[in-house]
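Visitor: Structure, please.
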Amino acid sequence: MPNCLIVGVGPGLSQAIAQRFARGGYNLGMIARRADLIEQLSEKLQVQGAQTAWATADAGNEAELLDAIKSIEGMIGQTDVLIYNAAVMHAAGPLDLTSRALRREFEVNVVGAFAASGAVAPNMLRKGKGAILFTGGGLALEPYPEWTSLAAGKAALRSLAFSLFKEMSPKGVNVAVIAVCGIVKHGGLFDPARIAEEYWRLATAADGLADRELIFQPAGSDPHYNDPERVHVTTSITPEHARK
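Guide: Have a look, this model is predicted:
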């Protein structure tokens, strides 16, 4: 069975992604900071018939993250699909954010994705197939000052994804960033199971995926979800994809 490794496992989107890949016949490797979250999910996935392996690590600590990946691959085998879903969501404006916080959050939001990709990419390139998918966000397309650090991180993650796409897609490896432009909520337009289907589609598409970015912004959803009080409506540009 092929293996899917998810970095940044939590109760929402990543859980839905794990369950979708388990239904598709994948074994699951999972990394999170909290063991209790992964233990519960692991039990559910095993009921679905998937083999699971997990480890705890701080995605912003490269040594911990790489050790966790190595440990998981030692249990279930090399990674066929990597999904990087880790992020730090701390609100702070550009004049309030400290350099220390920005560096720390950048380690999780971007550097961890870079390190995880570097760990699994060589094997994918040797085989000429595989997939690396990043969870992006609408803040990469239109930042809001309250989320300066996360917006900068998602923008950098988007750039990293594009660079990897240009390097790896011609060699058979699917690389894409999924910009989820809304609040993930069960039963809503951003239902995690619905979004998970897009991860599955991108990961299992023909080798050498043509699409480097998916902007998930369903018709009728709010393009200003990061600015619920509409404080910045007059100073922000509604993203082109949301004007249609």
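
Visitor: Please count neighbours and contacts with C-alpha atoms only from this point.
Guide: Noted.

Visitor: how about the strands of this protein, start to end?
Guide: Remark: strands assigned in the chain by DSSP state E are 3-7, 27-32, 52-56, 81-84, 130-135, 173-180, 213-216.

Visitor: Switch these over to a markdown table; also include distance to Ala205 and mean neighbour count.
Guide: What follows is the strands of the chain, written out as a markdown table (distance: least, Cα to Cα, whole Å; neighbours: other Cα atoms under 10 Å):
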| stretch | distance to Ala205 | mean neighbour count |
| --- | --- | --- |
| strand 3-7 | 15 | 28 |
| strand 27-32 | 18 | 27 |
| strand 52-56 | 24 | 23 |
| strand 81-84 | 12 | 27 |
| strand 130-135 | 9 | 27 |
| strand 173-180 | 8 | 26 |
| strand 213-216 | 13 | 18 |
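
Visitor: Adding distance to Gly188, write those strands out as a markdown table.
Guide: Formatted as a markdown table, those follow (distance: least, Cα to Cα, whole Å):
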| stretch | distance to Gly188 |
| --- | --- |
| strand 3-7 | 24 |
| strand 27-32 | 26 |
| strand 52-56 | 29 |
| strand 81-84 | 23 |
| strand 130-135 | 19 |
| strand 173-180 | 13 |
| strand 213-216 | 13 |
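
Visitor: For Arg158, which of these is the nearest?
Guide: With Cα to Cα, the closest approach to Arg158 among the strands of the chain belongs to strand 173-180: 6.3 Å.

Visitor: now the other sequence, so there's something to compare against:
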Amino acid sequence: MTDIPYRSALVIGAGSGISGSLIRLLRSGGLPVVIAARNTEKLAPLVDETGAIALNVDASDAAEVERLFIETEARIGAPEVVIYNASGRVRGPIADLDPKEVERAVGVSALGAFYSVQQAAKRMIPAGKGAILLTGATAGVKGFALSSPFAMGKFALRGLAQSAARELAPKGIHVAHVLVDGRVRPKGHTDPTDRPDSTLDPDAIAQTYVDLLRQHRSAWSWEIEVRPWLETF
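Guide: Reported below is the predicted structural model:
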């Protein structure tokens, strides 16, 4: 794990699933890590386990994201890896959805990602180095019924990743969209014996992120999909 070519990381939208697995891997590689979420109390077990630093943020608020980066820089230096895992969900028939709830959901999934990429770019461009990984979902390529706000946010996230990759890669910054195409295995969950590994193991997903970080710049991926091996295409 010591061959990760970056020295510090910020994970936004942290929890016990993909983010938890990522933080363990990054910390095992010796990187100082800041984990940010709206409610950091739930991160206490992960902080105790890994020694990561937890900071509060409302990712849908540009000023709060800017403050998060300033505080992160003061604690561990400018983050050379920024991973955006936050997303907003609200379900229901289009005709019945509350516009304010929709605005909030899209604000977290899409605008929060933009604010984070913007703050990361401001620090990475002068350094000529960095990696920005954005966590997508099936909804970013296929909108499901009763889930239009989530689809809107994840489609926008994918577009942001593609545009930012084209703009920032020539400046030495690796931007990638990780399309998580399937159900992530909850903690303590066991897959049916007749369908082993039918859900996505968060540790395996995290390994894919680290593999992206190790890519040589002559062969950077801007997008990678992870899905269960039993997926029907």
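
Visitor: Now the TM-score, please.
Guide: Put the two chains on top of each other and the TM-score (TM-score structural alignment, normalised by the length of structure 2) is 0.88; 218 aligned residues with a Cα RMSD of 1.7 Å.

Visitor: and the longest helix belonging to structure 2, which residues are buried?
Guide: The helix spanning the most residues in structure 2, taking DSSP state H as the definition, is helix 148-168. Within helix 148-168 of structure 2, the residues scored as buried using 16 or more other Cα atoms under 10 Å are 148-158, 160-162, 164-165, 168.

Visitor: hmm, back to that, right, and the strands of structure 1 - which one's nearest Ala203 of structure 1?
Guide: Between Ala203 of structure 1 and these, the tightest spacing by Cα to Cα is seen for strand 130-135, at 5.4 Å.

Visitor: got the contact list for that closest one?
Guide: Here strand 130-135 of structure 1 makes contact (Cα atoms under 8 Å, 6 or more residues apart in numbering) with 80-86, 113, 117, 124, 157, 161, 172-180, 199, 203-204, 207.

Visitor: Once aligned, what mean separation remains between it and structure 2?
Guide: For strand 130-135 of structure 1, the mean distance from the matching residues in structure 2 following superposition reads 0.5 Å, by mean Cα distance after the TM-score superposition for structure 1.

Visitor: Now do that strand against strand 173-180, angle only.
Guide: 20 degrees (axes from the mean of the first three to the mean of the last three Cα atoms, to 10 degrees).

Visitor: Aligned to Lys44 of structure 1, what sits in structure 2?
Guide: The alignment partner of Lys44 of structure 1 in structure 2, by TM-score structural alignment, is Glu49.

Visitor: give me the number of residues near its match?
Guide: Glu49 of structure 2 is flanked by 10 other residues according to other Cα atoms under 10 Å.

Visitor: now the helices for structure 1?
Guide: 13-23, 35-47, 62-76, 99-106, 112-127, 148-168, 192-204.

Visitor: Dump these to TSV, plus distance to Ala53 of structure 1.
Guide: Shown next, in TSV, are the helices of structure 1 (distance: least, Cα to Cα, whole Å):
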stretch	distance to Ala53 of structure 1
helix 13-23	12
helix 35-47	8
helix 62-76	6
helix 99-106	26
helix 112-127	16
helix 148-168	26
helix 192-204	20
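
Visitor: Among those, which comes closest to Glu142 of structure 1?
Guide: Among the helices of structure 1, helix 148-168 sits nearest to Glu142 of structure 1 (Cα to Cα), with 8.0 Å.

Visitor: The nearest residue to Val57 of structure 2 once chain neighbours are set aside: what's it in contact with?
Guide: Distance criterion Cα to Cα, 6 or more residues apart in numbering; nearest residue to Val57 of structure 2, sequence neighbours excluded, is Arg38 at 5.0 Å. When contacts are counted by Cα under 8 Å, 6+ apart, Arg38 of structure 2 touches 13, 56-59.

Visitor: Closest one of these to Ile205 of structure 2?
Guide: Closest to Ile205 of structure 2 out of those is Gly13 (15.8 Å), distances taken as Cα to Cα.

Visitor: What lines up with that closest one in structure 1?
Guide: Residue pairing (TM-score structural alignment): Gly13 of structure 2 is matched to Gly8 of structure 1.

Visitor: Let me see the contact set for that match.
Guide: Neighbour list for Gly8 of structure 1: 14, 30-33, 59, 84-87 [criterion: Cα under 8 Å, 6+ apart].

Visitor: so who does Glu64 of structure 2 touch?
Guide: Contacts of Glu64 of structure 2 (Cα under 8 Å, 6+ apart): 57-58.

Visitor: what does Asn39 of structure 2 give?
Guide: Counting by Cα under 8 Å, 6+ apart, Asn39 of structure 2 touches Asn56.

Visitor: quick one on the thing from earlier: I'd like to know how far the match of Lys44 of structure 1 sits from Val184 of structure 2.
Guide: Distance of Glu49 of structure 2 to Val184 of structure 2, computed by Cα to Cα, to the nearest Å: 22 Å.
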